[in-house]
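>>> The following comprises the amino acid sequence and a computationally predicted model.
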Amino acid sequence: MQPTYIKIHNGKILTPYRIIEGGTVVISGNTIIEVSGGEIEVPHAFEIDAGGKYIAPGFMDIHIHGGGGYDFMDGSEEAFLKIAEIHAQHGTTSMVPTTLTSEKENLLQTLNIYEQANRNNTKGAHLLGMHLEGPYFAMNQRGAQDPRYIRKPDPAEYQEVLAKSSSILRWSAAPELDGAIEFGKYLRSKGVLAAVAHTDAIYEEVLEAFEHGYSLATHLYSAMSGVTRRNAFRYAGTIEAAYLIDEMDVEIIADGIHLSAPLLKLVYKIKGSGRTALVTDAMRAAGMPPGESILGPIKNGLKVIVEDGVAKLPDRTSFAGSVATADRLVRNMIRMAGVPLLEAVQMITTTPARIMGVDKKKGSLVAGKDADIVIFDENIQIELTMVNGNVVYNRQFLLV
């Protein structure tokens, strides 16, 4: 039975604006009711002494495929629940499960299973809604996406998919494809976020797409065009467009491998913490030891090798997904890119919450918002994870 009040005290609270030393957070049910700069009395409260560690908003991963040996496209409710549990151990309190390019039937099956899993998810990160990555991609920028299922936007197909599921929050596509602009317009009319991904688009095409709903760049730098030459003339690509369009948000895989330290610094310098979301883009091997693994569905997915802290195609010609967890992303932005702690945390809390349109309830430690909270030390070692007021992971705290 959940206590009437929970009091988290003696910690350094990360608010959207500052770090409060020796602060207290008070929770009632699943809601934060007070954030204080000092010790306050809460009679009969269940107390958590943070021991001087950081008290932060729970991390939000808006692009994630799997972890703990499971993938969201495995065709089982267990996969959803286990992925939510394993990533909660690393500070993730909200996530947007992500699909891979597939046949329509597999996509619809995954969406149906999501509905079941969402109802039964009590031990892991909150499932915000689904992210469909593909199948409308540029073949030349497919990366590790299965080429058998890559195709152009089909109005009959995407209208059917959207009609059958109300759980789709975002959909990533290549905006230069025939029909992609109409696709973006349709997504916007349905309240679904359109994102630019796996694309060979040049600046002018991205700008047109942005004007018609494509407001986010999916895993910036990965599987997208940079400066290209056509008939000897140079054209700015998708990467440059993401920088030049001030209002365009970007997400980055800050595992320290997909993007090197200078690129992490560049993204932060140009887009800032307010327009940059950290994502794991994690596949099933996240939280698992190195070795062979499978990208995508367990039954017919792509065999990959996990080494050097990343998944690779067997011939090692391309990365095949990240095995990062959210705590690693924050740690890398601080250590590799020199980003201040408060801003690094903002990039995986406040910013993704705004991008996904859930910032009224999640993403910051403010009275009235959901009690999604993590406690971590100076090394971003997660000590405790709380989702909606429930402790779902506790490394060593004595709860009194």
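Okay, I see it.
>>> Every contact and neighbour count from this point should use C-alpha atoms.
Fine.
>>> Helix, strand, or coil at residue 262?
With DSSP: H, G, I helix; E, B strand; the rest coil as the basis, residue 262 sits in helix.
>>> Show the residue spans covered by the helices in the stretch 301-400 of the chain.
326-335, 341-346, 350-355 (DSSP state H, counting those that start in this stretch).
>>> Turn the ones you listed into CSV, columns for distance to residue 313.
As requested, these are exported to CSV (distance: least, Cα to Cα, whole Å):
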stretch, distance to residue 313
helix 326-335, 22
helix 341-346, 30
helix 350-355, 29
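>>> one more structure, for comparison:
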Amino acid sequence: MMLTVEHCRIVSPGTDIPDGSLSLANGSITYAGPYRPATPGGTVIDGTGLMAVPGFVDIHSHGRSGYDFCDASLEAFQAIGRGKLQDGVTGFLATSLSVAYADLRQFCHAAKAYSETCHDGATLLGIHLEGPFFPPACAGAQNPAFLKNPDIALIDELNAIFPIKKVSYAPELPGGLAFTQALAERGIMPSGGHSEADYQCFRQHCQAGMRHLTHFCNVMTPLHHLRFGMVGGGLTSREVWVEIICDGVHLCDEMIQLIVQLKGTDRIMLITDAMRASAQPDGEYSLGGLPVTVKNGKATLHTGQVAGSTLRYFAGLQRLLRVTGLPLSEAVKATSLNQVQSLNLGPRGTLEPGGNADITLLDQTFTPQMTICDGALKWTRQ
């Protein structure tokens, strides 16, 4: 199948072409550059007034459209995967919660089923296991009934069902250092989060292979003038990528500015951490078996603890651009390229010949209008 997008603005890391063409064939980009007439015989999309950017990659989200990945059903994965196309997301990591082991196994089997059978949703790029390796004091909105110490055997069993790309855990827990090393040896990204680790522990684990920090600044040791903490370490360690949630709830605008100023655009990764209420009205929901109230788009437990977000991916980009003033060609590093490079997710994250044909077409407000996944137009705003 040949597909051409004409007269669009092409924005990719380090590239901004005002009037360009994108030619796609067999799931790959064959041309990306200044406008040229389309080859006869293919489908042509008029991209006038639209911006083509690399398809968004959300490596940390739990749900959407009333469903959660931990519902562990093909129906849930399909609803979320199809819904993500509407948010401009072309690839994602299905992210788990701290639930019973049997439920984690079923979650992995559902991921496998989606990957093998669903062709009209965003691409499942792997699993992000968030927990259950957290201390009770740092449970956040994770269910404390299922928390435990790091266990590489559990990872191996789940990874045998469907590939795990990333594990979020508290590095200070017993056996944490060996766990970090074992994850790195398996090619799984160790990601620190929900943690009371001090700076010394953080650095020790960075040296052992921990290169991600989960929902940066949230549920981790803060920056203090006498205790540098994980936040201080994350801000100053060049080798570490940090997840950021730009929803106005998890990070204030000034903190977003500081993170971008200190980390640069090469080490930040925009995530949603969205739960099942994303793209849904306010009301009563659940997260990992815990009741959640969503009011004015903010999700909380009955204790007031923030319980994930209802953020839609493009809205996070809109806020990042508004708060930082970054050019779009820099901001798109945080929406796909950094995730792809740090997790080795294949030839994605740029709009270059030979790359995977995952493209999001945005209007002038940075709202998705079309989503192209694997070279096929899978969603168009009506």
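The structure has been received and is ready for your questions. Treat the numbers as computed from the prediction; the structure is a model and nothing was measured.
>>> any chance of the helices of the stretch 301-400 of structure 1 in TSV, plus distance to residue 90 of structure 1 and mean neighbour count?
Output for these, formatted as TSV (distance: least, Cα to Cα, whole Å; neighbours: other Cα atoms under 10 Å):
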stretch	distance to residue 90 of structure 1	mean neighbour count
helix 326-335	6	22
helix 341-346	13	24
helix 350-355	17	23
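>>> Out of those helices, which gets nearest to residue 39 of structure 1?
Nearest to residue 39 of structure 1, of all the helices of the stretch 301-400 of structure 1, is helix 341-346, at 22.0 Å by Cα to Cα.
>>> how big is the offset of that closest one relative to structure 2?
For helix 341-346 of structure 1, the mean distance to aligned residues of structure 2 following superposition is 1.8 Å (mean Cα distance after the TM-score superposition for structure 1).
>>> Where in structure 2 does that helix align, residue-wise?
Counting by TM-score structural alignment, helix 341-346 of structure 1 lines up with residues 328-333 of structure 2.
>>> The helices of the stretch 301-400 of structure 1: which one's closest to residue 87 of structure 1?
Closest among the helices of the stretch 301-400 of structure 1, using Cα to Cα: helix 326-335, at 7.6 Å.
>>> the helices in the stretch 51-200 of structure 2, which residues?
According to DSSP H, counting those that start in this stretch, the helices that the stretch 51-200 of structure 2 contains are 74-86, 101-117, 152-159, 176-185, 199-208.
>>> equivalent range in structure 1 for the longest one?
Under TM-score structural alignment, the alignment places helix 101-117 of structure 2 onto residues 104-120 of structure 1.
>>> just how off-centre is that stretch within its chain?
Averaging C-alpha positions (Cα atoms, centre = their mean, to the nearest Å) puts stretch 104-120 of structure 1 19 Å from its chain's average.
>>> Give the buried residues for that stretch.
106-108, 110-115, 117-118 (16 or more other Cα atoms under 10 Å).
>>> what do you get for stretch 36-56 of structure 1?
36-37, 45-50, 52-56.
>>> Looking at those residues, spot the one nearest residue 192 of structure 1.
residue 56 (28.4 Å).
>>> what about stretch 321-338 of structure 2, distance to the chain center?
With Cα atoms, centre = their mean, you get 14 Å for stretch 321-338 of structure 2.
>>> Which position in structure 2 pairs with residue 66 of structure 1?
Using TM-score structural alignment, residue 66 of structure 1 lines up with residue 63 in structure 2.
>>> wait, that match sits on residue 272?
No: if you go by Cα atoms under 8 Å, residue 63 of structure 2 and residue 272 don't touch, sitting 9.8 Å apart.
>>> And those two? Which one has more around it.
Neighbour totals were compared for residue 63 of structure 2 and residue 272, and residue 63 leads with 33 against 27 (other Cα atoms under 10 Å).
>>> Can you list the residue ranges for strands in the stretch 301-400 of structure 1?
Using DSSP state E, counting those that start in this stretch, the strands of the stretch 301-400 of structure 1 run over residues 302-307, 310-312, 319-322, 373-376, 382-387, 390-394.
>>> for the first one, the distance to its chain's centre please.
Its chain's C-alpha centre lies 22 Å from the corresponding centre of strand 302-307 of structure 1 when counted by Cα atoms, centre = their mean.
>>> tell me which element residue 231 of structure 2 is part of?
Element membership of residue 231 of structure 2 [criterion: DSSP states H and E] is helix 229-236.
>>> Kindly report the same for residue 292 of structure 1.
strand 291-295.
>>> Chain neighbours aside, what residue packs nearest to the aligned partner of residue 184 of structure 2 in structure 1?
Aligned by TM-score structural alignment, residue 184 of structure 2 pairs with residue 188 of structure 1. The shortest distance from residue 188 of structure 1 to any non-neighbouring residue, by Cα to Cα, 6 or more residues apart in numbering, is to residue 213 (5.8 Å).
>>> show me the residues around the one you found that make contact.
By Cα atoms under 8 Å, 6 or more residues apart in numbering, residue 213 of structure 1 lies in contact with 184-185, 187-188, 193-194.
>>> corresponding residue for it in structure 2?
In structure 2, residue 213 of structure 1 lands on residue 209 (TM-score structural alignment).
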